[in-house]
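Participant: sequence first, then the predicted structure, then my questions.
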Amino acid sequence: MDPITHAVVGVAAAVAVGADVSLTNPAIMAALLGAVSPDLDIIYQYWGDHVYLRHHRGFSHSLPGLLGFAVVIGGVLSFLFPELGFVMLFFSAFLGALSHTFLDLLNSYGVMLLYPFSRKKYTLNLLMISDPVLLISSMAVIYFGYQGLNLAYPVLGLVFSYLLLRLFMRRRAEKLIRDYYAGHLDKLIVMPAFIGLAKWDFIVRVQKKNIVGQINLFSCKIIIHKKLKLISEEIKENLEKTKIGKLFKDFTPFFHIDYYIEDNKLIGKFTDMRYFVRNRFLHHATVIVDKDDFQVEKALFQPYSPQNNIEIS
């Protein structure tokens, strides 16, 4: 989710539990700081795209990480505003931070909720990266709170209803896709599209192919972006065992592997199937191995563009 939505939702959460709407209110400050604090993992960008993408939504978005941020924010603000007390400021900061992780849980990138105990990314696949309905609803909570009107819970009820609607839409998309393929699917993943409330991206595995496409629920039209042929399990497993293979598998749960042979070298290509933007996939990786002994000669992580080559040693 985008930073503005995170900030607005965090403040709205504090208003919903009774905080007065004022930028000088320490509880609002704590909620606002808590709501944006998980994205401090942007500091990983200093070491490059591959480090940032590998750790993004890791510890800083986990439950232990949220507690850590809340303790720090609550401690600093309670020192500056002793009249409110640590417990209240800790609670406000934790509420804001929790709203951040909850929002990120709702989109397709996911969060490592239980890090460092598990690196698994959890996702509910309900919302786009930037959701206008959620943003406007949160702004309404803040506005009504500023006007002294206690309408937070009715608005939150509407937000909950909207999330149920999104769940219904995803289930509807899943049914239409299953019908389109006459139920002959080995795997089906449906995710919110980058743009468009009625559009849903999907990945299906059928007839030894990974197929990536999009469905529009208004028109019920299905667009196929790419059909990717599956390779043999033996070669796939060998490529996954390489360092770049493990890194890419850790980075995305939905990836495709292809390969070709050139000058006695096997060149493996990893593709993140989640994001298809401007007629191409967003993230890739390449590994070059000796065809006979499978020794890695070169490995490249290619975030955002196939031309963005970051060598992994």
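Facilitator: Here it is on my side, so go on.

Participant: only C-alpha atoms from now on, for both contacts and neighbour counts.
Facilitator: OK.

Participant: am I right that I215 is in a helix?
Facilitator: No: judged by DSSP: H, G, I helix; E, B strand; the rest coil, I215 forms no part of a helix; its state is strand.

Participant: how close does it get to L63?
Facilitator: Between I215 and L63 the distance is 34 Å, computed by C-alpha to C-alpha, to the nearest Å.

Participant: ok, those two, which is more surrounded?
Facilitator: Using other C-alpha atoms under 10 Å as the criterion, I215 and L63 rank with I215 on top: 22 against 18.

Participant: excluding chain neighbours, what is closest to the residue most central in space within the chain?
Facilitator: Residue closest to the average C-alpha location in the chain (C-alpha atoms, centre = their mean): Y109, at 2.0 Å. Leaving aside its chain neighbours, Y109 sits nearest to T123 (6.9 Å; criterion: C-alpha to C-alpha, 6 or more residues apart in numbering).

Participant: another structure for you, compare them:
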Amino acid sequence: MDTGTHIAMGVALGGLALIDPVIASEPLTHKAVISGVLVGSLIPDVDTVLKFRNNAVYIRNHRGITHSMPAVALWPILISGILYWIYPDVNLLHLWLWTFLAVFLHVFVDIFNSYGTQALRPFSHKWVALSVINTFDPIIFALHLIAFGVWWKTGEPVPTMLGLLAILVLYYILRFAMKRAVTHAVEHTVPNAEEIFVAPTMSFFQWRVAASTKEAHYVGRAYGRSVTIYDKFDRLPLPTEEKVVKVAMTDSNMRAFTSFSPTYRWVIDELKDGGYEVRLIDLRYRSKGYYPFVAVVHLDDEYNILNSYTGWIFSEQKLQKKLHIEK
């Protein structure tokens, strides 16, 4: 989820914590718990700082080890230990329990996005992505704001947050049912599909769609059960035997892209001033006729890598500025 929603969930959890008699009867412990759940709701995303290094490192590692099983166990210990040092009279066990719940909830809700997490590490490095909730879901965020308003008006955090939790559970069940219906619609639209990708958007009824048969990739959108295919691309294997591709695929940006993107097409072009461009284009995130998630490598005539880039880019002009070379 986005940072704002994680913060909102932390605030809601702070209110729900008053269901615990120890916290309700010890104001200092409740104060520490509020700090613990807020920090715990955010700390798994500390790996966002990897963006300052480069996109390849960020793509390969974001929501990786910081969202893993060992991290879910260690973050609450670290946070609770620091808060216990600040507030030595608090109930450490209950502080740890609620902080653990905040960290666990952060990782748990992230698996419902299309990006997903490596929550099963160290047992598996597979990305767990259920693709039923958009990274920012305006309905979920609005439900939290409404609940905070009810809390402020009534002064009753526990029943309010329990009601919010019940509504959210029903909402998630509804989203699973909607995704299943869209998937069935895609199967009818592309009957020979071997792979189907369905992902939510910020619009409640709209879903991104990418499907692959043995011969082609199909990209479109679904509105309810109505599927519209916008683009069709021949499904061709990447010519890994060609030297330009062999060299390009050694680049860290290309390796990061392929570790994350299961559905993409490739393009190899000659550059205007000599050399080559190898481009991989993720087909899952079509937006306004453009495919913004790409990996690009430029090589000279001797197959030396000149520059490369991977990440989200929304115009060809901006991409070429990133590469510092004119095509």
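Facilitator: Alright, I've got the coordinates. Note that the coordinates shown come from a computational prediction; the quantities given were computed from them, not determined experimentally.

Participant: before we move on, back to that, aligned to the residue nearest to the centre of the first structure, what sits in the second structure?
Facilitator: In the second structure, the residue matched to Y109 of the first structure (TM-score structural alignment) is Y115.

Participant: what of D250 of the first structure?
Facilitator: Counting by TM-score structural alignment, D250 of the first structure corresponds to S259 in the second structure.

Participant: for the helix or strand harbouring F257 of the second structure, which positions count as buried?
Facilitator: Taking DSSP states H and E as the definition, F257 of the second structure sits inside helix 252-260. Judged by neighbour count using 16 or more other C-alpha atoms under 10 Å, the buried positions of helix 252-260 of the second structure are 252-258.

Participant: contacting residues around that helix?
Facilitator: With C-alpha atoms under 8 Å, 6 or more residues apart in numbering as the test, helix 252-260 of the second structure has contacts from 55-57, 59-60, 248-249, 280, 294-297, 308-310.

Participant: who are the packing partners of whichever helix or strand comes after that helix?
Facilitator: Going down the chain from helix 252-260 of the second structure, the next helix or strand is strand 264-270, by DSSP H and E. Secondary-structure packing of strand 264-270 of the second structure (3 or more C-alpha pairs under 8 Å, 6 or more residues apart in numbering; DSSP states H and E): strand 276-282.

Participant: after superposing, tell me the mean distance of the strand it packs on to the first structure.
Facilitator: Strand 276-282 of the second structure: mean distance to aligned residues in the first structure after superposition is 2.5 Å, counting by mean C-alpha distance after the TM-score superposition for the first structure.

Participant: and the host helix or strand of V245 of the second structure, what other elements does it pack with?
Facilitator: Per DSSP H and E, V245 of the second structure falls inside helix 243-248. On a contact count with 3+ C-alpha pairs under 8 Å, 6+ apart, helix 243-248 of the second structure meets strand 276-282, strand 293-299.

Participant: most tightly packed of those?
Facilitator: Mean neighbour counts were compared across those using mean count of other C-alpha atoms under 10 Å; the top stretch is strand 293-299, at a mean of 24.

Participant: mean distance, that strand to its aligned residues in the first structure?
Facilitator: Strand 293-299 of the second structure sits 3.0 Å off on average (mean C-alpha distance after the TM-score superposition for the first structure).

Participant: buried residues, the very next helix or strand once past that strand. List them.
Facilitator: Once strand 293-299 of the second structure ends, the next helix or strand along the chain (criterion: DSSP H and E) is strand 305-312. Buried residues in strand 305-312 of the second structure, counting neighbours by 16+ other C-alpha under 10 Å, are found at 305, 307-311.

Participant: contacting residues for the counterpart of N216 of the first structure in the second structure?
Facilitator: With TM-score structural alignment as the criterion, the equivalent of N216 of the first structure in the second structure is Y223. Residues near Y223 of the second structure by C-alpha under 8 Å, 6+ apart: 205-207.

Participant: residues near S124 of the second structure, how many?
Facilitator: Using other C-alpha under 10 Å, S124 of the second structure is surrounded by 11 other residues.

Participant: and it, what does it touch?
Facilitator: By C-alpha under 8 Å, 6+ apart, S124 of the second structure lies in contact with Q118.

Participant: try 10 Å this time
Facilitator: Neighbouring residues of S124 of the second structure by C-alpha atoms under 10 Å, 6 or more residues apart in numbering: 68, 118.

Participant: out of the buried residues of strand 305-312 of the second structure, the closest to P76 of the second structure would be?
Facilitator: Using C-alpha to C-alpha, G311 comes nearest to P76 of the second structure of these, at 31.7 Å.

Participant: if we ignore the residues flanking it in sequence, what's nearest the equivalent of the closest one over in the first structure?
Facilitator: Aligned counterpart of G311 of the second structure in the first structure: P303 (TM-score structural alignment). Nearest residue to P303 of the first structure, sequence neighbours excluded (C-alpha to C-alpha, 6+ apart): H283, at 4.5 Å.

Participant: quick one: the residue nearest to the centre of the first structure is in a helix?
Facilitator: No: going by three-state DSSP, the assignment for Y109 of the first structure is coil, not a helix.

Participant: wait, it touches L124, no?
Facilitator: Yes: contact status for Y109 of the first structure versus L124: in contact at 9.5 Å, counting by C-alpha atoms under 10 Å.

Participant: the residue nearest to the centre of the first structure and L103 of the first structure, how far apart?
Facilitator: Between Y109 of the first structure and L103 of the first structure the distance is 11 Å, computed by C-alpha to C-alpha.

Participant: so where do the strands sit in the second structure?
Facilitator: According to DSSP state E, the second structure carries its strands in the segments 195-200, 206-212, 216-223, 226-234, 264-270, 276-282, 293-299, 305-312.

Participant: quick one: the helices in the stretch 51-200 of the second structure?
Facilitator: Taking DSSP state H, counting those that start in this stretch as the test, the helices found in the stretch 51-200 of the second structure are 55-61, 69-86, 92-110, 138-154, 157-189.

Participant: pull the contacting residues for the alignment partner in the first structure of Y58 of the second structure.
Facilitator: Using TM-score structural alignment, the equivalent of Y58 of the second structure in the first structure is Y52. Contacts here follow C-alpha under 10 Å, 6+ apart; on that basis Y52 of the first structure touches 41-46, 58.

Participant: over to Y259 of the first structure?
Facilitator: Residues near Y259 of the first structure by C-alpha under 10 Å, 6+ apart: 231, 235-236, 239, 266-270, 286-288.
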